[in-house]
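A.B. asks: Kindly generate the corresponding structure for this input.
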Amino acid sequence: MRPRCLVSIPNVILFLLVSVIMLQIFHVYLMQHQEDIQNERHHRTSSRYRISPEVRNAYRTDSSGYYFIVQDIFGSGKQHAPADLAIVTHTTSNHLQNLLHLSRRWEGLISVSVFTHGQDVEFALHLSQRLYECYKEIEQKVIFHLVFPVSCNITNIPYHQVNCDVEDTIKSSNKNFELGGKLRYPHNVLRNLALKTVEARFILAMDIDMLPSANLFGTFQRNLISSITSSNQTAYILPVFETGENYNIPSTKDELLQDKNIQPFYANVCQKCQYITDYDRWKHLGKSEALDVAYDLQWTHPYEPFYIASKSSLPLYDERFKQYGFNRVSQICEMHVAGYKFSVLNNAFLVHKGYKNKSGFYWDKEKDHLKNRALYKIFKEELKSKYPNSQRHC
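C.D. replies: Sure thing, here's the model as predicted:
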């Protein structure tokens, strides 16, 4: 007598089907897990972002028609909800590395316009991409824009794969201002691009080689932003200091006041450009944990403070000012004529990395300064027509 088969054929088939399905599910899980590992390593060995068609086929220019402008070259701005407060800044490729410290100190968005030209384009694009891919805080916070001369041919720029584990061999010899020939650094084109393209209620306009005091983003939100309307015409001033190139940057006011290497910004170059801040008064304010307005100032030329202000009511920078001189103070002048109040914050500040010295400026600075001084006179006359009812002038 044959032994009975305890397992029926239909049951075997069902078992095999279930096994195949489970194996497929496990395979999908492994694939997803591997992808998560790659994401956690932040794509350290492969590159997601190539030079976008918007860069290669740039067609949008600034108001002068001299420069192509390409906003949000990595498309990261689409990932962010509108912010309460964002930094707007600008740079050339040789200062892009400052984004590392800035993104670690600042909790909010950073909108940065990068100016490049000629042989520097390859390096500027590669370094921007490397920073974006290799550092999570930059990917999460920084929106990159690109500005370059219309005469610059970038269609044949080679693509370099990013490997975050290998030191870069591509270097740049570019220096600010010393761009050569007739090319002039367009500060205000860059500032306007960074300002207009970031979705934020308030902006902090600053240089890329500065760091804000720690927790400024959070304290401004908690202590001030709820009481300020979008049409508010107040510039909330941050006193600016400077320290040695390789010195530690203070993060709190207590640290700043105890740091013997700290001095007011532009102390060796243009004291009158910053002295209205009244550094002595600010240093001796009563101690307070909350961020608040300490005192108001009466603006006079050539005071050019760094500030936080409502984006919706802020005058744009005049893009005719290029290279050195009057590019920032022209906007401050217009804010004054438009009726702005200038109020100093009690605990917030900026620190510039490196002492500013006259010997550090480029050789043709005075020529550019004279050219912009003549333009500034024209600019002030134009403000009289733009604000015919204003009793203020520059």
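
A.B. asks: C-alpha from now on. contacts and neighbour counts both.
C.D. replies: OK.

A.B. asks: Pull out the buried positions in the strand ranked longest in the chain.
C.D. replies: The strand that spans the most residues within the chain, counting by DSSP state E, is strand 83-92. By 16 or more other Cα atoms under 10 Å, the buried positions in strand 83-92 come out as 84-92.

A.B. asks: would you turn the residues you listed into a markdown table with distance to Ile276?
C.D. replies: Below are these laid out as a markdown table (distance: Cα to Cα, whole Å):
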| residue | distance to Ile276 |
| --- | --- |
| Asp84 | 28 |
| Leu85 | 25 |
| Ala86 | 25 |
| Ile87 | 23 |
| Val88 | 24 |
| Thr89 | 23 |
| His90 | 25 |
| Thr91 | 27 |
| Thr92 | 30 |
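
A.B. asks: quick one on the thing from earlier: helices and strands around the longest strand of the chain, which ones?
C.D. replies: Applying 3 or more Cα pairs under 8 Å, 6 or more residues apart in numbering; DSSP states H and E, we find strand 83-92 packed against strand 109-115, helix 187-196, strand 200-205, helix 216-223.

A.B. asks: run this one through as well so I can compare:
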Amino acid sequence: MRTLRSVIRIAFVGITVYSVLSSVLIYIFLQWWATGILKAGSIKDPENNASLCTPGHRPFNVLSHDFTPRDEIALHGWWQDQATVKSDVQCFNEPWALCSTAFSITCKPTTVRAVYQHVSFKRHLKLQSFRLSVRASAEQLESQAPDSFLGALVLVKLSDGSEEYHTVNFSPSTSTLTQRDGLYTVSRPSFTIFTATVMLSCYGYAGTVHFTDVVLTPITQQSTLCGPEQFIEDCPESIKDTRSKPRIRHELILGKAKPSSRKRHLTKDIALVTQLSMDRLPVLQHTLQHWEGPVSLVVHVPVKAGQPDSDWQKLYIQKKLQNLKLHPDSHVTLAYESVTYRDYPINALRNLAIRQSSCEYLLLADADFQPSPDFHKHFLLSTRSLSSADKTAFVVPAFEYIDTPQKSDGVPQSKDELMQLLHRQDPFVQPFRQDVTPDSHRMTDYWKWYRTNQPYKVLSFSDKYEPYVVLKNTAQLPIFDERFSGYGMNKITHVTELFAAGYTFYVLPDVWLIHVPHKPSAYFVDHIQNPQHRLQNRVQRFEFLVDILRRYSLGSCNTKKPVSR
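C.D. replies: Take a look at the predicted model:
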């Protein structure tokens, strides 16, 4: 009995001593940490002898830990592509490593997977350097592409409008939690940093990578600036676009030119407004198979720089158009452009097609989409009960053939026939991009569309939503942003501006579009497989959002006056 009491006393004393020592150590640590915070000191960056502003000797971070809300037009936080990036708690199997929140990306061998954050610095600070630190671990990554990439890529916009890149690479064998960091400094002393866009990405691998503790810390000579809010612009200024723009000369080869007077004479009709390249002309045979209304078509014609236009191109196009039997009020425009320009100027061509149309309503669709039969009749019947307000966008649900259709397959003549193709044992049609980017058309609510015969309102905004729409042809109609060319963000940004401008979206119940499959373009392949090209496109998106926030006084810019185009 005495032995048991002795053991209990010894255990009690041991626990008491352990508790006291733990409390003392915690107290000492808290005192040290609080003192550091109060002093808000700075340390020297050893590479350039400048101050690395660090409250409490812990580098502060101008990057947010949050995701950008998908239902807002916003710049703050990490923005995801269509492929979901998970934010979850990872407990890394490392000595002294704690559990932490990480971005988990499922890598794909054939496409870039990434998450992005855009930072606009206050320009009067004249920043010239920052340090980026990232920790990562990978699970069984297998390289399946010669130009594979794993790590962080930063696109820096400078005061003269030029771009520079900063890269933090990781090895695919990073099975343990590994930290990498790097210092970025402008290439010329006269430059300062306006913006930095960070992309955490993997390409060419199969497996999963986890990124955590992503810290971007500005390096400054002003040691009194010790917080993100002192560096970040609430309502950023627009950035000058220094890239060369496409030089397009256009020629109207069918239809009457619109009068130059400001008075608009519009016909009570709906025009299919579209554009395409010369090699895609055969697809019009399918697209216009059941379209009976006017068409406003722009055909992109590549020409060699410094050489006169070739007559054969115009003759070839005119011959193809003769077989289409276009509506008398149609307009066809040739857009000549030098082949030295890299990307297909899709939004410039869309805007040209809009300007050429003289119809009251415009169906904005790509040339590889078939409108449903009797589109005009069903459009008028569906919209009869709705307000004819100028700021109404009528959503046309989009579908796609699962397999390439044959001539013998025919085209669904009614909604009932379309429903049979959708829901039969071996479906032949499905909602557009359902398997690849389901959020692109999720807000259309296809299941509701299947069951209704009345128009219904799209209830909320999504930054992934990019429906095809019918719009009223007004002088105030927002046009497509021409900074976007090639593939990526060219249409979704237009939908975003329609929401920002106060448009109300209604889904039409008895009309639809069906996408005809075709070979992917070189622009599409470059977009999904080139990390640098993808980042450039996403930076354009962020710069577009800056302009939208200022133009419509949204978000952090809601106290500013709207900026005209």
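
A.B. asks: TM-score for this pair?
C.D. replies: Overlay of the two chains. TM-score (TM-score structural alignment, normalised by the length of the first structure): 0.67; 295 aligned residues with a Cα RMSD of 3.2 Å.

A.B. asks: for the helices and strands packed on strand 83-92 of the first structure, which one ends up most surrounded?
C.D. replies: strand 109-115 (a mean of 26; mean count of other Cα atoms under 10 Å).

A.B. asks: helices and strands around the helix or strand just after it, which ones?
C.D. replies: Using DSSP states H and E, the helix or strand that follows strand 109-115 of the first structure in sequence is helix 120-134. Packing partners of helix 120-134 of the first structure (3+ Cα pairs under 8 Å, 6+ apart): helix 136-141.

A.B. asks: Any chance you could list what contacts the helix or strand that the helix it packs on is followed by?
C.D. replies: Beyond helix 136-141 of the first structure on the C-terminal side, the first helix or strand identified by DSSP H and E is strand 142-149. For strand 142-149 of the first structure, contacts defined as Cα atoms under 8 Å, 6 or more residues apart in numbering pick out 55, 66-77, 103, 109-117, 128, 132, 190, 193-194.

A.B. asks: need the longest helix for the second structure.
C.D. replies: The residue-count maximum for a helix in the second structure (DSSP state H) belongs to helix 2-39.

A.B. asks: Show me what counts as buried in that helix.
C.D. replies: Buried residues in helix 2-39 of the second structure, defined by neighbour count with 16+ other Cα under 10 Å: Gly36.

A.B. asks: how far does it sit from the chain's center?
C.D. replies: Distance, stretch centre to chain centre, for helix 2-39 of the second structure: 53 Å (Cα atoms, centre = their mean, to the nearest Å).

A.B. asks: Show me where the stretch 101-250 of the second structure has its strands.
C.D. replies: In the stretch 101-250 of the second structure, the strands defined using DSSP state E, counting those that start in this stretch lie at 113-120, 129-143, 149-158, 163-169, 178-185, 193-203, 205-219, 248-254.

A.B. asks: okay, the third one sits on what stretch of the first structure?
C.D. replies: Under TM-score structural alignment, the alignment places strand 149-158 of the second structure onto no residue of the first structure.

A.B. asks: Format the strands of the stretch 101-250 of the second structure as a markdown table; extra columns: distance to Asp547 of the second structure and mean neighbour count.
C.D. replies: Output for these, formatted as a markdown table (distance: least, Cα to Cα, whole Å; neighbours: other Cα atoms under 10 Å):
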| stretch | distance to Asp547 of the second structure | mean neighbour count |
| --- | --- | --- |
| strand 113-120 | 13 | 25 |
| strand 129-143 | 26 | 19 |
| strand 149-158 | 16 | 22 |
| strand 163-169 | 19 | 16 |
| strand 178-185 | 27 | 17 |
| strand 193-203 | 14 | 25 |
| strand 205-219 | 25 | 22 |
| strand 248-254 | 25 | 15 |
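
A.B. asks: residues near the residue mapped onto Lys319 of the second structure from the first structure, how many?
C.D. replies: In the first structure, the residue equivalent to Lys319 of the second structure is Arg130, according to TM-score structural alignment. Here the number of neighbours of Arg130 of the first structure (other Cα atoms under 10 Å) works out to 20.

A.B. asks: Against Lys136 of the first structure, how distant is Arg130 of the first structure?
C.D. replies: 11 Å (Cα to Cα, to the nearest Å).
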